[in-house]
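Asks: next comes the sequence, and after it the predicted model I'd like to discuss.
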Amino acid sequence: MSQSLARALDVLDLVSRGIATLDALAEEVGVHKTTVLRLLQTLEQRGFVGRDSSHRYHLGPAVFALAESALDARDVRTAAGPALRELAAETGQTVHLATYQDGVVTYIDKVESRQPLRMYSRVGLPAALHATAVGKVLLGALDAAELDRVVSAVPFERYTERTIGSAPELVAEVRRSADRGWAEDHEEHETFMNCVGAPVFGADGRIAAAVSVSVPNVVLPYEGVLGLLPSLLAATARISAELGAPASSIPTATLPGASAPAAPKGSA
């Protein structure tokens, strides 16, 4: 990779993280301001960055267009779209689709709820591994050694009193979630929000993504959110089928209070 290209990518990454002034960018990149200014001017001409009246830089429309194209190119997002919209319409709540890569869980699609109070999230941003239902679901796809490696790097930021605070706790919760076929975020990321999540399986029989439903506790109590699991599991079963997952690779889930595993509604 050429030095100029590497520096331009470094500048773009820094701008995406909120480092917005020429002085700060030059300091972070470690080069003279004139060099960074030339890079910024090129990026601005191509629409990758913009500049406000106070000369602070921000991401430009070209970045978002590329991100949208990249997300659309992912088969799982295309396959999941109809089921996500139907799940959101059926429950009236916010629905997320997330994937895992290299220790990071990222929201790749979202259908907003009709409620005025909603979970804050954005497509393209990472989800907290230890404090979200999708994070726990996707960690459940890792083998023991990889799970330990990834969990050891989690900073365990304390969002609420219920947030998991250590690696052993998280590993135990991930395994419990995998065993029953779904995960929860019981006021662990936001005190007013509960979520349930379930895995989506790909054609290779492995977990390819996770879907979650997020509900403010003023709309439904925790027990009511658990009552949405059959609808969630039906949606993930449908998406898995769209991706070509073998029926034999999709385990049945154990619902709260059930004495035996229950197949997702609408699954074969």
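Replies: Happy to help now that I have it. All values derive from a computational prediction rather than experimental measurement.

Asks: only C-alpha atoms from now on, for both contacts and neighbour counts.
Replies: Fine.

Asks: strands along the stretch 51-200 of the chain, start to end?
Replies: Applying DSSP state E, counting those that start in this stretch to the stretch 51-200 of the chain gives strands spanning 57-59, 94-101, 104-111, 126-127, 183-186, 193-201.

Asks: ok, residue 163 - how many residues close by?
Replies: Neighbour count of residue 163, defined by other Cα atoms under 10 Å: 21.

Asks: isn't it up against residue 190?
Replies: No - counting by Cα atoms under 8 Å, residue 190 is not a contact partner of residue 163; they are 9.1 Å apart.

Asks: that older thread, nearest to residue 157, out of the strands of the stretch 51-200 of the chain?
Replies: strand 126-127 (12.1 Å; Cα to Cα).

Asks: ok, residue 214 - contacts?
Replies: Residues near residue 214 by Cα atoms under 8 Å, 6 or more residues apart in numbering: 93, 94, 95, 119, 193, 194, 195, 196.

Asks: surely the last one touches residue 183?
Replies: Read that as residue 196. Yes - counting by Cα under 8 Å, residue 196 touches residue 183, with 5.7 Å between them.

Asks: looking at the two, which is more packed in?
Replies: Shown here are residue 196 and residue 183; by other Cα under 10 Å, residue 183 has more neighbours (29 against 26).

Asks: so who does the more buried one touch?
Replies: The contact partners of residue 183, by Cα under 8 Å, 6+ apart, come to 133, 134, 136, 137, 174, 177, 196, 197, 198.

Asks: which of the residues you listed sit farthest apart?
Replies: The largest separation in these, counting by Cα to Cα, is between 174 and 196 at 13.3 Å.

Asks: hang on, residue 156 packs against residue 130?
Replies: Yes - between residue 156 and residue 130 there is a contact at 6.8 Å, judged by Cα under 8 Å.

Asks: give me the number of residues near residue 34?
Replies: By other Cα under 10 Å, the residues close to residue 34 number 11.

Asks: residue with max distance from the center of this protein?
Replies: Residue farthest from the centre of the chain, counting by Cα atoms, centre = their mean, is residue 34 at 37.6 Å.

Asks: and it, helix, strand or coil?
Replies: Under DSSP: H, G, I helix; E, B strand; the rest coil, residue 34 falls in the helix class.

Asks: alright, now check it against this:
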Amino acid sequence: MAARNHTPRSSVERALRLLEAVDRRGFGARADELAEEVQLPADHARRLLRSLVREGYLERLDDGAYVLGGALAMLGQANREQLVHSRLVAKMTSLRDELGAAVYFSRYADGEVNVQAVVDGPMTPSVHEWVDFRATGHASAIGKCLLAQLDDDGRRDHFSRHPAARFTSRTNVDTRAVLQRLDRHPTTVPMLDLQEYAIGTVCAAVPVTAGTTVGCLAFSLPVEEAYRLKETAETMAAKAAPVLLALTV
């Protein structure tokens, strides 16, 4: 029987193949999937993956998936977007568990409300996006929180493209009144959505600013748990710093 090749060179080559496989998978893959893709025995692949995690070249998420790690940022910026996303999701997952609520990260980019990450679970379901979030600047906590960070011209431009529409009986469709509320809303106070976007769900959002980013962190609760809204919003605001740090690699 031929001797198994475990030379340093062969181990490095296999580790590189695993890194390449993780990179191709975009937002992560499990050990058995990676082992199959690079045609390695599962136990050997797991040993190499543990080594790559230990050295910082990979990160293992809470769901067991592997993504590229922060050490690769020292080798180049080609994978910066994925690195930021994986760190962001990891911090949001911890926050979801602490709040007991689905958590959202959103940005205002290219003139649109853009929900970039949602972390939910069986016990913390996210709100059903029955209307595109891009059209909810006047109603959703996310949309209002993002628009509140724009100047008056930016808000008016947004509403010229996305007129206020009625989603529920609680939705404010008076654009002038919405603009006044956005202008007067204190930046230190969470923005709320009290069934203005969807019946049965309440939400809160706080600004998250990193450089020129207009962003926000939000959570949603079933209306039966509306009594938790204020306390949970205060906790989220206090815990926003780790999420902000995750945006910088």
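Replies: That came in fine, so what should we check first? Since we're looking at a predicted model, the values are computed, not measured.

Asks: residue 163 of structure 2 maps to what in structure 1?
Replies: Alignment of residue 163 of structure 2 against structure 1 is given by TM-score structural alignment, with residue 155 as its counterpart.

Asks: can you point me to the longest helix in structure 2?
Replies: For structure 2, the helix with the greatest residue count under DSSP state H is helix 80-99.

Asks: how far off centre is that one?
Replies: Relative to its parent chain, helix 80-99 of structure 2 has a centroid offset of 6 Å by Cα atoms, centre = their mean, to the nearest Å.

Asks: I'd say residue 143 of structure 2 and residue 136 touch.
Replies: Yes - under the criterion of Cα under 8 Å, residue 143 of structure 2 makes contact with residue 136 at 5.8 Å.

Asks: for residue 152 of structure 2, give me its contacts.
Replies: With contact set as Cα under 8 Å, 6+ apart, residue 152 of structure 2 has these partners: 179, 183.

Asks: identify the residue of structure 1 aligned to it.
Replies: Per TM-score structural alignment, the equivalent position to residue 152 of structure 2 in structure 1 is residue 144.

Asks: and the helices in structure 2?
Replies: Using DSSP H, the helices of structure 2 run over 8-24, 31-38, 42-54, 80-99, 141-148, 152-161, 175-184, 229-238, 240-246.

Asks: winner for burial among those helices?
Replies: Stretch with highest mean neighbour count among the helices of structure 2: helix 141-148 (a mean of 28; mean count of other Cα atoms under 10 Å).

Asks: before we move on, the earlier item: find the residues that touch each one of residue 196 and residue 183 of structure 1.
Replies: Common contacts of residue 196 of structure 1 and residue 183 (Cα under 8 Å, 6+ apart): residue 133.

Asks: ok, back up a step: distance to residue 212 of structure 2 added to the helices of structure 2, as JSON lines?
Replies: Compiled in JSON lines, the helices of structure 2 are given as follows (distance: least, Cα to Cα, whole Å):
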{"stretch": "helix 8-24", "distance to residue 212 of structure 2": "28"}
{"stretch": "helix 31-38", "distance to residue 212 of structure 2": "37"}
{"stretch": "helix 42-54", "distance to residue 212 of structure 2": "32"}
{"stretch": "helix 80-99", "distance to residue 212 of structure 2": "16"}
{"stretch": "helix 141-148", "distance to residue 212 of structure 2": "13"}
{"stretch": "helix 152-161", "distance to residue 212 of structure 2": "15"}
{"stretch": "helix 175-184", "distance to residue 212 of structure 2": "20"}
{"stretch": "helix 229-238", "distance to residue 212 of structure 2": "20"}
{"stretch": "helix 240-246", "distance to residue 212 of structure 2": "13"}
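
Asks: so which of the ones you listed comes closest to residue 118 of structure 2?
Replies: Nearest of the helices of structure 2 to residue 118 of structure 2, taken as Cα to Cα: helix 80-99 at 8.1 Å.

Asks: that closest one vs structure 1, average offset?
Replies: Once fitted to structure 1, helix 80-99 of structure 2 is off its aligned match by 2.9 Å on average (mean Cα distance after the TM-score superposition for structure 1).

Asks: taking helix 229-238 as reference, get the angle to that helix.
Replies: 140 degrees (axes from the mean of the first three to the mean of the last three Cα atoms, to 10 degrees).

Asks: any idea what residue 98 of structure 2 aligns with in structure 1?
Replies: Under TM-score structural alignment, residue 98 of structure 2 pairs with residue 90 in structure 1.

Asks: state the distance from its match to residue 235 of structure 1.
Replies: To residue 235 of structure 1, residue 90 of structure 1 is 11 Å away according to Cα to Cα, to the nearest Å.

Asks: same check, this time on residue 229 of structure 1
Replies: As defined by Cα to Cα, residue 229 of structure 1 lies at a distance of 10 Å from residue 235 of structure 1.

Asks: what separation do you get for residue 75 of structure 1 and residue 108 of structure 1?
Replies: Distance of residue 75 of structure 1 to residue 108 of structure 1, given as Cα to Cα: 11 Å.

Asks: swap in residue 153 of structure 1?
Replies: With distances taken as Cα to Cα, residue 153 of structure 1 is found 23 Å from residue 108 of structure 1.

Asks: residue in structure 2 paired with residue 186 of structure 1?
Replies: Residue 186 of structure 1 maps onto residue 194 of structure 2 when the alignment is built from TM-score structural alignment.

Asks: its match touches residue 202, doesn't it?
Replies: Yes - between residue 194 of structure 2 and residue 202 there is a contact under Cα under 8 Å: 4.9 Å.

Asks: between the two, who's got more neighbours?
Replies: Taking other Cα under 10 Å, residue 194 of structure 2 and residue 202 do not tie; residue 202 has more neighbours (24 against 21).

Asks: so the more buried one makes contact with residue 218?
Replies: No - in this structure, residue 202 of structure 2 is not within contact of residue 218 by Cα under 8 Å, at 10.7 Å.

Asks: buried stuff in stretch 86-106 of structure 1?
Replies: Within stretch 86-106 of structure 1, the residues scored as buried using 16 or more other Cα atoms under 10 Å are 87-89, 91-100, 103-106.

Asks: quick check: the gap between residue 234 of structure 2 and residue 99 of structure 2.
Replies: Applying Cα to Cα to residue 234 of structure 2 and residue 99 of structure 2 gives a distance of 10 Å.

Asks: what does residue 184 of structure 2 give?
Replies: 28 Å.

Asks: what of residue 52 of structure 2?
Replies: According to Cα to Cα, residue 52 of structure 2 and residue 99 of structure 2 sit 32 Å apart.
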